[in-house]
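Engineer: got a sequence here, can you model it:
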Amino acid sequence: MIIQNSSNVVKLGLSVALALAATACSGQQPSGDTITLVQGVKGNPFYVAMECGAKEQAAKLGVDLEVTAPDQFDASQQTPLVNAVAAKNPAAVLIAPTDAVAMRAPINNLISRGAKVIEVDTALDDTTISTSHITTDNFAAGEAAADKFNEILGGKGKILALSSAPGISTNDSRVEGLQEGLKAYPGLEFAGVQYTKEDATTAASIVSSSLSADPGINGIFSVNSPSSQGAATALRNNNAAERVKLIGFDAGPQQIEQLKNGAVVALVAQSPYQIGADGVQVAVDAIAGKDVPSDTTTPVMVLDTANVDTPEAQRFIYKTEC
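Structural biologist: You can find the predicted model right below:
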């Protein structure tokens, strides 16, 4: 099952086609412009896949692309990197803000130096600051998880959500989508959201205590990889893996292994490669003074053991290297 906002994808596809046609006709290449991708965290397969898409599109368009990332998904680590990038006066910056509020000042610093800022994946709480925003349709992803829970639980149960921390736009939207999606199924109840700080040990402790406090919980939706790892450990330690169904998020090598060994029953997979490629194209268009979409969403696919090895699923499985 693939979920996407088709109108936005069509608009972006048209933008890409027009931009490439214009470049071919004029013979002009924006090769003198540097674009920098500031990832959310170094080494994560999601961001590696995004980098791969960005690099391929940059090579096609003849633009220079630089990539940098903090060691942790933390605004205090990302801020000095962004300020260092700003000092180089890049033409455009693709950035996954690590905090919806704390990253405002560094991003405003980029803009004050003339950079076009394209938010990729995550976003600031103020949508008027950046030139454009490209992300997974995270709300639809949460709704898709609700649909899958209804299927695997036979329409009855209580679903606990595990998120990182309040204020991360993508994670918040996934939980909100789950809540809204569950409303379509009278037999399914939302059991609240708990915050794990993307720490597997914390997630395991939360799941263990939640199951003890509320034995009616029979579904867990984890919106990030460390929480999925911790939840799977807790279910195993509490002999609850058969009774409580875990749906994870993302599709890196570790998540695919969890799916295949039964630790999770399904994964909601994004398309970070497309986010990176689309981000570079929007940046090039913005540098050229063209109108660009303020918001673009990319599709998700719900992976399970029945479809994970299909050709369709392969473009949603993340990379560890380009």
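
Engineer: switch to C-alpha atoms for all contacts and neighbour counts from now on
Structural biologist: Noted.

Engineer: residue contacts, Gly248?
Structural biologist: Phe221, Ser222, Val223, Asn224, Ser225, Ser228, Gln255, Val264, Ala266, Leu267, Val268 (C-alpha atoms under 8 Å, 6 or more residues apart in numbering).

Engineer: that one looks like it's in a strand, true?
Structural biologist: Yes: applying DSSP: H, G, I helix; E, B strand; the rest coil, one finds Gly248 inside a strand.

Engineer: considering the contacts of Gly248, which possesses the most neighbours?
Structural biologist: Ranked by the number of neighbours (other C-alpha atoms under 10 Å), the contacts of Gly248 place Ser222 first, at 33 neighbours.

Engineer: against Ala100, how distant is that one?
Structural biologist: Plainly put, Ser222 is 20 Å away from Ala100 if you go by C-alpha to C-alpha, to the nearest Å.

Engineer: which residues of the stretch 151-300 of the chain fall in strands?
Structural biologist: Per DSSP state E, counting those that start in this stretch, the stretch 151-300 of the chain carries strands over the ranges 157-163, 188-195, 217-222, 245-249, 266-269, 295-298, 300-303.

Engineer: let me know the angle separating the third one from strand 188-195.
Structural biologist: Counting by axes from the mean of the first three to the mean of the last three C-alpha atoms, to 10 degrees, strand 217-222 lies at 50 degrees to strand 188-195.

Engineer: show me what strand 217-222 is packed against.
Structural biologist: strand 157-163, strand 245-249 (3 or more C-alpha pairs under 8 Å, 6 or more residues apart in numbering; DSSP states H and E).

Engineer: contacts for the longest one next, please.
Structural biologist: Around strand 157-163, the neighbours that count as contacts under C-alpha under 8 Å, 6+ apart are 171-172, 175, 187-198, 203, 216-224, 227.

Engineer: which of those count as buried?
Structural biologist: 171-172, 175, 188-191, 193-198, 203, 217-224, 227 (16 or more other C-alpha atoms under 10 Å).

Engineer: before we go on, could you also do this sequence so I can check it against the first one:
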Amino acid sequence: MFRKILEGDNEPKKLRHKVRNMLELAAFFSICCLGMPGCGRKANTEALNAPDEVSALEDENNKKDDNITEIVRFDDKLDDYKPSKGKYNFYFTYKVDHPWWDAVAIGIEDAAKQFEEKGIIIDYEYLAPNAASAQEQIRRLSDASNRDFDVIGVDVADVDMVTPAINDLIRDGRKVMTFSSSDAAKEDGCERIAYVGNTHNYEDGADLTEALCEKLGYRGKVAVLVGTKGAPCHEDRALGAQNVLAKYQDMEIVEIVYDEDSVEKSYQLTQKILAGHEDIAGLICCNMSNPVGAARAVIEAGQEDEVVIVGMDHDQEALEYLRDGIIYALGVQDCYSIGFDTIQVAVKIADGCLPGDAYPEKTEEITTIIYQDSARSMLQTLYGGMD
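Structural biologist: The predicted model follows:
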């Protein structure tokens, strides 16, 4: 089978090799599955805290490992839907070349493999620019519209800018869905057919901020590192953070900055924040890159015991900082299921199915807040390392 998976615009073999290695590792550690793909999944609003006391340390560790495999699963199975064709051709573009979308690609690849085992070929292209750009995303959508794809999928870089391009494609008879972390929804005026991914980014930002406020005793100055300006997931998390902080009179936002989903830029911005606000107490990070950059800057400044960091997702370095107590909490998304369900929904859209009994208009995936006590198990599950 021919399958293109391009990381940025690099040679596809590089990412395919990475994805396959991660799949083999993940399959070894994966234990259980929550629900069938294609169905809505609720956000995990209960953070994964230290487990209840049990009679033996071994039982405690087993329980924790089981909890982790419920958060990041690698064993979804295709539902009972019977595709009407023997071959499909999809195009997916996302905000920026970044490891977060490599994790989504694992689910995409696994779903395609399971379809192949049923005799159904899924060809796809999986593309992103090296730097986030709504204009570049619009160009890529335009190029894809001139080729023979059954479905075009987009992780929206900017709702206001990209929605008109999506609507133009729909009116020209193209089948367009959104996926991953950023939707352009019906209420935004977008005519996309369906969305698969995180439907609760606002709540994720709010939950992380509540954890930070509690840790600080509801008192202190904080800064918010957002990510890409206009990206719905980043903006929604930042809005959730701001609204939570507004509830507490002794909490104060001293800066809101955009790091463009860059570790290096978030590091530099955090350096400036620390230098400009000697009494800074917390940092709220709204994407997967900025917890890493923020932690590096805090360590460099020797303020690990003074600044509380919360942020998003499963970056290995971020999880190591969580394990070491540099980062206080991370919101981990189920990227695998996002990718897996994206393929299942794309097949149904290609067959002409509209949202309803076959699949929902919005397929909701989970996010779970984890703390230091879960970091080692998460590192082993995702990366095969405990140290």
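
Engineer: overlay the chains and give the TM-score.
Structural biologist: With the length set by TM-score structural alignment, normalised by the length of the first structure, the two chains reach a TM-score of 0.80; 302 aligned residues with a C-alpha RMSD of 3.2 Å.

Engineer: among the helices and strands packed on strand 217-222 of the first structure, which comes closest to Ala24 of the first structure?
Structural biologist: strand 245-249 (39.4 Å; C-alpha to C-alpha).

Engineer: mean shift between that closest one and the second structure?
Structural biologist: Here the mean offset of strand 245-249 of the first structure against the second structure after fitting is 1.4 Å, by mean C-alpha distance after the TM-score superposition for the first structure.

Engineer: now the angle between strand 157-163 and that strand, please.
Structural biologist: Relative orientation of strand 245-249 of the first structure versus strand 157-163 (the same axes, to 10 degrees): 30 degrees.

Engineer: residue range for strand 245-249 of the first structure in the second structure?
Structural biologist: Strand 245-249 of the first structure corresponds to residues 308-312 in the second structure, going by TM-score structural alignment.

Engineer: check the offset of the matching stretch from the chain's centre.
Structural biologist: Computed by C-alpha atoms, centre = their mean, to the nearest Å, the chain-centroid distance of stretch 308-312 of the second structure equals 15 Å.

Engineer: that older thread, and the contacts of Gly248 of the first structure as CSV, adding distance to Thr305 of the first structure?
Structural biologist: As requested, these are exported to CSV (distance: C-alpha to C-alpha, whole Å):
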residue, distance to Thr305 of the first structure
Phe221, 17
Ser222, 18
Val223, 19
Asn224, 20
Ser225, 18
Ser228, 17
Gln255, 12
Val264, 10
Ala266, 8
Leu267, 10
Val268, 13
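
Engineer: need the contact list for the counterpart of Asn138 of the first structure in the second structure.
Structural biologist: Alignment note (TM-score structural alignment): Asn138 of the first structure maps to Asn201 of the second structure. Residues counted as contacts of Asn201 of the second structure (C-alpha under 8 Å, 6+ apart) are Cys233, His234, Asp236, Arg237.

Engineer: try it again at 10 Å.
Structural biologist: 43, 181-182, 207, 232-240, 286, 367 (C-alpha atoms under 10 Å, 6 or more residues apart in numbering).

Engineer: likewise Ile327 of the second structure?
Structural biologist: Ile327 of the second structure is in contact with 283, 291-292, 294-295, 298, 304, 307-311, 318-321, 371-372, counting by C-alpha under 10 Å, 6+ apart.

Engineer: just the buried ones from the residues you listed, in ChimeraX syntax?
Structural biologist: ChimeraX command restricting the contacts of Ile327 of the second structure to the buried ones, with burial defined by 16+ other C-alpha under 10 Å:
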select :283,291,292,294,295,298,304,307,308,309,310,311,318,319,320,321,371,372
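
Engineer: what ranges do the strands span in the stretch 1-150 of the first structure?
Structural biologist: 2-3, 34-38, 64-68, 92-95, 116-120, 132-136.

Engineer: right, so of those strands, which gets closest to Ala58 of the first structure?
Structural biologist: Comparing the strands of the stretch 1-150 of the first structure by C-alpha to C-alpha, strand 64-68 comes nearest, at 6.5 Å.

Engineer: list of residues touching the closest one?
Structural biologist: By C-alpha under 10 Å, 6+ apart, the list of residues contacting strand 64-68 of the first structure reads 30-42, 51, 54-59, 78, 81-82, 85, 90, 92-95, 280.

Engineer: center of the first structure - which residue?
Structural biologist: With distances taken as C-alpha atoms, centre = their mean, Asp121 lies nearest the centre of the first structure, 4.9 Å away.

Engineer: tell me, how many neighbours does the nearest residue to that one once chain neighbours are set aside end up with?
Structural biologist: Leaving aside its sequence neighbours, Asp121 of the first structure sits nearest to Thr135 (C-alpha to C-alpha, 6 or more residues apart in numbering; 4.3 Å). Neighbours of Thr135 of the first structure under the rule other C-alpha under 10 Å: 25.

Engineer: re the thing from before, which one of the contacts of Asn201 of the second structure is nearest Asp59 of the second structure?
Structural biologist: When the contacts of Asn201 of the second structure are ranked by distance to Asp59 of the second structure (C-alpha to C-alpha), Thr367 comes first, at 25.1 Å.

Engineer: aligned counterpart of that closest one in the first structure, please.
Structural biologist: Correspondence of Thr367 of the second structure to the first structure, assessed by TM-score structural alignment: Val300.

Engineer: quick one: neighbours of that match, just the number.
Structural biologist: A total of 25 residues lie near Val300 of the first structure under the criterion other C-alpha under 10 Å.

Engineer: what about stretch 362-382 of the second structure, start to end distance?
Structural biologist: 27 Å.

Engineer: next: stretch 265-285 of the second structure.
Structural biologist: 13 Å.

Engineer: can you check stretch 195-205 of the first structure too?
Structural biologist: 11 Å.

Engineer: tell me which residues are up against that stretch.
Structural biologist: So stretch 195-205 of the first structure is contacted by 73, 161-166, 194, 206-207, 209-210, 222-235, 237 (C-alpha under 10 Å, 6+ apart).

Engineer: and Ser210 of the first structure, how many neighbours?
Structural biologist: 16.

Engineer: give me the distance between the aligned partner of it in the second structure and Ile253 of the second structure.
Structural biologist: Matched to the second structure by TM-score structural alignment, Ser210 of the first structure sits across from Ile273. Distance, Ile273 of the second structure to Ile253 of the second structure, by C-alpha to C-alpha: 11 Å.

Engineer: return every residue with contacts to both of the two.
Structural biologist: Val222, Ala223, Ile280, Leu283.

Engineer: which residues does the residue nearest to the centre of the first structure contact?
Structural biologist: By C-alpha under 10 Å, 6+ apart, Asp121 of the first structure lies in contact with 39-40, 46-47, 50, 94-98, 133-138, 169-170, 270, 272, 275-276, 279, 297-298.
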